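Colleague: Structure, please.
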Amino acid sequence: MQTADIRRRDTARRRNDTLERLTGERDVWVSTAHPEHGPHQVPLWFWWDGEVVWMCTGGGSATVRNLRADPRVRLALPDSLDVVLLRGEARCFPAEEVPGTAADGFAGKFGWDPRGEEGPFVYVRVELSGVLAWRGVPELRGRVLMRDGVWVDGQAD
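Modeller: Model prediction:
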C-alpha cells in the first residue's frame, strides 16, 4: 500500500478541489434503497451543472425504481484517498421531459445523447443537501463542506 504525503487543506481549498472534481470526474457511485428490496449501489456517468448533479440511466433500472420510492440518495466520487461524499434528493425526468440545458450538458460531456436512443431513459437530478470531503486523518476535522444545502464558509476551520 502506498501512502501519500497528506497536508491539511483549509475549507476554501477543499471546496475548490471538490468543485474541480465535480466538474472533471466522469463516474459517481450512486447509493439508493428500496423499502422492500434494500440497498442498491451502481456507478453512473454524471454531469455537474454548477448547482446540481445530473445522471442518466435506464427507465426500468433499480436505481430509478428506488428513487421513485424514496428520493434520498448518496453519491461518492471514486477515490478513497480523496474522499468526496454527496447527499441529496433526486428527481427523475423521462428523456422527453428533461430540461434541454441538462440533456445538452450531459451529451456534451460524454458525446452520447440518451434522448436519441431506443428504450426509455431517465435523467436523474440530484439537489445536494450535504457534501463531505477529506484526504486522510489530517482532514477529518472540517470535512463538512455543505450542510442543509448551504456551502460552509470555513471561518471556524
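
Colleague: hey, let's count contacts and neighbours off CA atoms from now on
Modeller: Fine.

Colleague: residues contacting the residue nearest in space to the middle of the chain?
Modeller: With distances taken as CA atoms, centre = their mean, Leu75 lies nearest the centre of the chain, 4.5 Å away. Counting by CA atoms under 8 Å, 6 or more residues apart in numbering, Leu75 touches 28-31, 85-87.

Colleague: Centre of the chain to the lengthiest helix in the chain, how far?
Modeller: Identified as the longest helix of the chain according to DSSP state H is helix 11-24. Going by CA atoms, centre = their mean, to the nearest Å, the spacing between the C-alpha centre of helix 11-24 and its chain's C-alpha centre is 13 Å.

Colleague: From the chain's centroid, how far away is the helix or strand that that helix is followed by?
Modeller: Later in the chain than helix 11-24, the nearest helix or strand by DSSP states H and E is strand 27-34. Centroid separation between strand 27-34 and its chain, computed with CA atoms, centre = their mean, is 9 Å.

Colleague: Proceed likewise with the subsequent sequence, for comparison:
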Amino acid sequence: MTDTQRRGRRIRLTPAELDAFLAAQRTCRVATVGGDGAPHVGALWFAWDGTALWLYSITRSKRWAQLRKDPRISVLVDDGHEYGELRGAELTGRAEFVGEAPRHGDPCPELAAPERLFAGKYFGMTEMPHDGRHAWLRLTPESVVSWDFRKIPG
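Modeller: Reported below is the predicted structural model:
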C-alpha cells in the first residue's frame, strides 16, 4: 500500500461527517454523459436524506434529456477556499426518476421526506412549492469518494 493510499483513508469523511457535510452544503455539480460520449456538468441544489441524494432538475434541461438516455451520473459536492480547508465528496451511480415529471404536487409518498428537506433548506418552508417545470432525480450512490484536507497533519 502506498503512502497516498494510506493518506486517502486518513482524510476520508466518516459516515457521520459525510451526512453532516452533505446536509449542510447547498450546491452540487452534476455530471452526465451525452449521446456522443461528451460530458455535461451543471450546478444544482440538492437534498441528502442519509441514503440518497435528491436532485430537483428542470425537465427540459440537457441534463434531464441525457439522463433519460443514459442514467449514469456523478455528483460532486465540495467546500473550502485554501488548500488545507478543502473537503468534499463524489457520489456516482445511476439516476432514478421519481414522481410526476414535471412536478405539480400530486401526492407521492416517496417524495414526502426529500421535499420537506429541500423546502426547509432552500425556501425556509415546510411544504415544497411546485412550479410545473422541475422534477425529482434520486441518486442512491454506488460509490462514494470523500476527502477532508483539514485532517492532514501540520
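
Colleague: circling back to that earlier point, the longest helix of structure 1 vs structure 2, average distance?
Modeller: Helix 11-24 of structure 1, aligned to structure 2 and superposed, deviates on average by 2.8 Å (mean CA distance after the TM-score superposition for structure 1).

Colleague: and the helix or strand harbouring Leu117 of structure 2, which stretch of structure 1?
Modeller: Element membership of Leu117 of structure 2, judged by DSSP H and E, is helix 112-118. Aligned using TM-score structural alignment, helix 112-118 of structure 2 spans residues 100-106 in structure 1.

Colleague: Would you state the helices of structure 1 in chain order?
Modeller: 11-24, 62-69, 100-110.

Colleague: packing partners for the last one?
Modeller: Helix 100-110 of structure 1 is packed against strand 38-48, strand 52-58, with contacts defined by 3 or more CA pairs under 8 Å, 6 or more residues apart in numbering; DSSP states H and E.

Colleague: by how many degrees do it and strand 52-58 diverge?
Modeller: Using axes from the mean of the first three to the mean of the last three CA atoms, to 10 degrees, the direction of helix 100-110 of structure 1 lies 80 degrees away from that of strand 52-58.

Colleague: Helix 100-110 of structure 1 vs structure 2, average offset?
Modeller: With mean CA distance after the TM-score superposition for structure 1, helix 100-110 of structure 1 averages 2.0 Å from its match.

Colleague: buried residues in that helix?
Modeller: Within helix 100-110 of structure 1, the residues scored as buried using 16 or more other CA atoms under 10 Å are 102-103, 105-106, 109.

Colleague: Closest to Glu20 of structure 1 out of these?
Modeller: Ranked by distance to Glu20 of structure 1 (CA to CA), the buried residues of helix 100-110 of structure 1 are led by Lys109 at 14.5 Å.
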